[in-house]
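>>> Requesting a structural model of the entry that follows:
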Amino acid sequence: MDDAARCNALSLARIQHWMQAATTHPGGLDAGLALAGERHGLNIASVIDTPAGVDAHARLAIYADGYWARLIECLESEFPALLRMLGSQLFRFFARAYLSQHPSRSPSLHTLGAQFAAFLLHSQRRPANGARKSPTQSFALDLARLERAIAESGRAAGRERQLDKTNATSAAADATWFLTLLASDACTLSLPDTTRLLALRHAAECLRPWLRGKESEEPAEFERDYVAIRRHDYRVSMERLTDWQFFALRHAALRPATLGACARAASRRTRLQEGAVLGQLALWLPAAQQSGLVMLAMN
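Below you'll find the predicted structure:
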């Protein structure tokens, strides 16, 4: 049986699985062909029909190169500010290295960049003698973390259709609502899927222009800052937080917690008095709920 007849005899599903293994291997086409041969008992000559003088390997490489180019384009679309900062060549270098270690495993490309910021962090060399990373390096990491948080907030299942804005507004204006929050354990705080909390190494206002498609001329000096990425009425935005706001919300990020527990957690990290933190939370949280940042529930 010649190659053409053998190819016709193969099932479409078998050819598809062979081609997927061959063209998507993180080690490149040669490694993919070896794996595809082991899994499906086929070689390139038995599957790829080419005219005389045409290299089957080169023909298949078009699909393999196109697959990786498309994945890199997806990362470029999700991290446009980081792309501008690093430049196309350096960004693509890191993107290809990342995809080699974290190949796409999901039918949805929304999960592709989930570990990109962590990969960039672990790919950096540790400075000698315990020195700190350069501001430029940590600035790029903050950008990557912010852009991923923005993407996750935008794609998460939101509460826009569930919120009763009229009731939320009246509750915020009701003095009994404030007294209920002061009761500490009478109310539970949780975060919607659309909220992300980040502790930054650089001031949020230095990062904001990059997120808006511009470039900041401010020096990328170290400055601890806290932000929340939130979504309200389908619009994603970044909000700066005080330290007590950040640590109170972070306590409720994993599981719903009473306001008293959140106040105690923030007090431990900021050394503010627990009662003072609780009072500030009671004043701030109703507005935070209206903006889509948090969820409050009566116990």
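
>>> use CA for all of it now, contacts and neighbours both
Noted.

>>> which helices and strands sit right next to the biggest helix by length in the chain?
Using DSSP state H to assign secondary structure, the helix with the most residues in the chain is helix 56-78. For helix 56-78, the helices and strands in contact under the criterion 3 or more Cα pairs under 8 Å, 6 or more residues apart in numbering; DSSP states H and E are helix 12-23, helix 44-47, helix 88-101, helix 135-155.

>>> quick check: angle from the third one to helix 56-78?
Between the axes of helix 88-101 and helix 56-78, defined by axes from the mean of the first three to the mean of the last three Cα atoms, to 10 degrees, the angle is 110 degrees.

>>> re the thing from before, now the longest helix of the chain: buried residues?
With burial defined by 16 or more other Cα atoms under 10 Å, the residues of helix 56-78 counted as buried are 60, 61, 63, 64, 68, 71, 72, 75, 76, 78.

>>> Ok, stretch 236-249 next?
If you call a residue buried by 16+ other Cα under 10 Å, then stretch 236-249 has these buried ones: 236, 238, 240, 241, 243, 244, 245, 246, 247, 248, 249.

>>> let's see this one next to it:
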Amino acid sequence: MVEPELATMQRWMQGAILGRAAPLDVDAVVVGAAQDQGGLTAAQRLGLYARGYRARLMECLTAEFPCLLALAGEQVFQLFAAGYIAARPSTDPSLYGLGAGFADYLEATRPAGDDGPAALSALPAELARLDRARAEVQRAAGVERLGGPVLAADLLLTPGARLRRPDSVRLLTLGFDPGPLLAAVDRGGPIDPPPPCPTPVAVARSRWRVAVHALPVWRYAWLEALGEEGADVHVAAARAAQASGRETGAVIADLALWLPTAAGLGLVTI
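A predicted model of the protein is given here:
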């Protein structure tokens, strides 16, 4: 038998460990021992590796998605995770990349005809999105080492002043208030489905701690308008006023009070 090329073998190996059809001859690719010699056959060795590989991926997803795990329970969560691993095999050399598409997968596989934002079937994807945002913020470049000046309210009086959202901020619009749910997850044990309550939130890190902040519409819109590249604070305030139905002057006045707090929470920087 002609020995397969490395790329062909790698694709076969990935398919084999994920339980897909393996057209290659296992005994020709994997070294094994005859059963009468007391060792593992090629098929047994491959099966052992496949079970260990999938178990490791499941462990990673379990660690990264604690809110989804608490809501779904271990058995249902494993069904979600197993389906995701099989449908979207990891192509990232880092295990950190494994969960990047989990929320999108859960959204795409929701029951047909049950796609309303307040439907119970929307919760798994939303919780996965929240969990993933927390993981991303934990790893992102934050504000802890920037050493910049403390943002004062009088910055709003400076013409052309610009601010930006740090990379360690993620903005989400959830269909529920995450506060009670996160507190219940921290206590351990299962949680009840939260009642519908559209809530804009910012996931941010400050002093190396990740927190989830529920925001009024105008604050969310202002942070969204700033972007990671930065924007004029007054232009962003005008966009926030339009999004929230408020006067621009009222938004700027409220910003003057909130800006130091926002900087302290790691939501904004120069």
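
>>> Need the TM-score from the superposition.
TM-score for the superposed chains, counting by TM-score structural alignment, normalised by the length of the second structure: 0.86, backed by 266 aligned residues with a Cα RMSD of 2.8 Å.

>>> picking that back up, for the longest helix of the first structure, grab the matching residue range in the second structure.
Aligned by TM-score structural alignment, helix 56-78 of the first structure corresponds to residues 42-64 of the second structure.

>>> contacting residues around that stretch?
Contact partners of stretch 42-64 of the second structure, identified using Cα atoms under 8 Å, 6 or more residues apart in numbering, comprise 16-18, 26-27, 30-33, 69, 78, 81-82, 85, 95, 98-99, 131-132, 135.

>>> Could you save the buried residues of stretch 236-249 of the first structure as JSON lines and add columns showing distance to residue 38 of the first structure?
Formatted as JSON lines, those follow (distance: Cα to Cα, whole Å):
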{"residue": "236", "distance to residue 38 of the first structure": "47"}
{"residue": "238", "distance to residue 38 of the first structure": "50"}
{"residue": "240", "distance to residue 38 of the first structure": "54"}
{"residue": "241", "distance to residue 38 of the first structure": "54"}
{"residue": "243", "distance to residue 38 of the first structure": "56"}
{"residue": "244", "distance to residue 38 of the first structure": "57"}
{"residue": "245", "distance to residue 38 of the first structure": "56"}
{"residue": "246", "distance to residue 38 of the first structure": "52"}
{"residue": "247", "distance to residue 38 of the first structure": "52"}
{"residue": "248", "distance to residue 38 of the first structure": "54"}
{"residue": "249", "distance to residue 38 of the first structure": "51"}
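
>>> Farthest pair within those residues?
Maximum pairwise distance in those, criterion Cα to Cα, is 22.7 Å, between 236 and 244.

>>> All the strands of the first structure, in order from the start?
Secondary structure of the first structure (DSSP state E): strands located at 187-190, 196-200, 225-232, 235-241, 257-258, 295-298.

>>> out of those, which comes closest to residue 208 of the first structure?
Shortest distance between residue 208 of the first structure and those, using Cα to Cα, is found for strand 235-241: 8.5 Å.

>>> Tell me the counterpart of residue 249 of the first structure in the second structure.
Taking TM-score structural alignment as the alignment basis, one finds that residue 249 of the first structure is matched in the second structure by residue 223.

>>> Quick check: closest non-adjacent residue to its match.
Ranked by Cα to Cα, 6 or more residues apart in numbering and with sequence neighbours excluded, the top spatial neighbour of residue 223 of the second structure is residue 165, at 6.7 Å.

>>> now swap in residue 197 of the first structure and tell me
The spatially closest residue to residue 197 of the first structure, leaving aside those adjacent along the chain, is residue 228, at 4.6 Å (Cα to Cα, 6+ apart).
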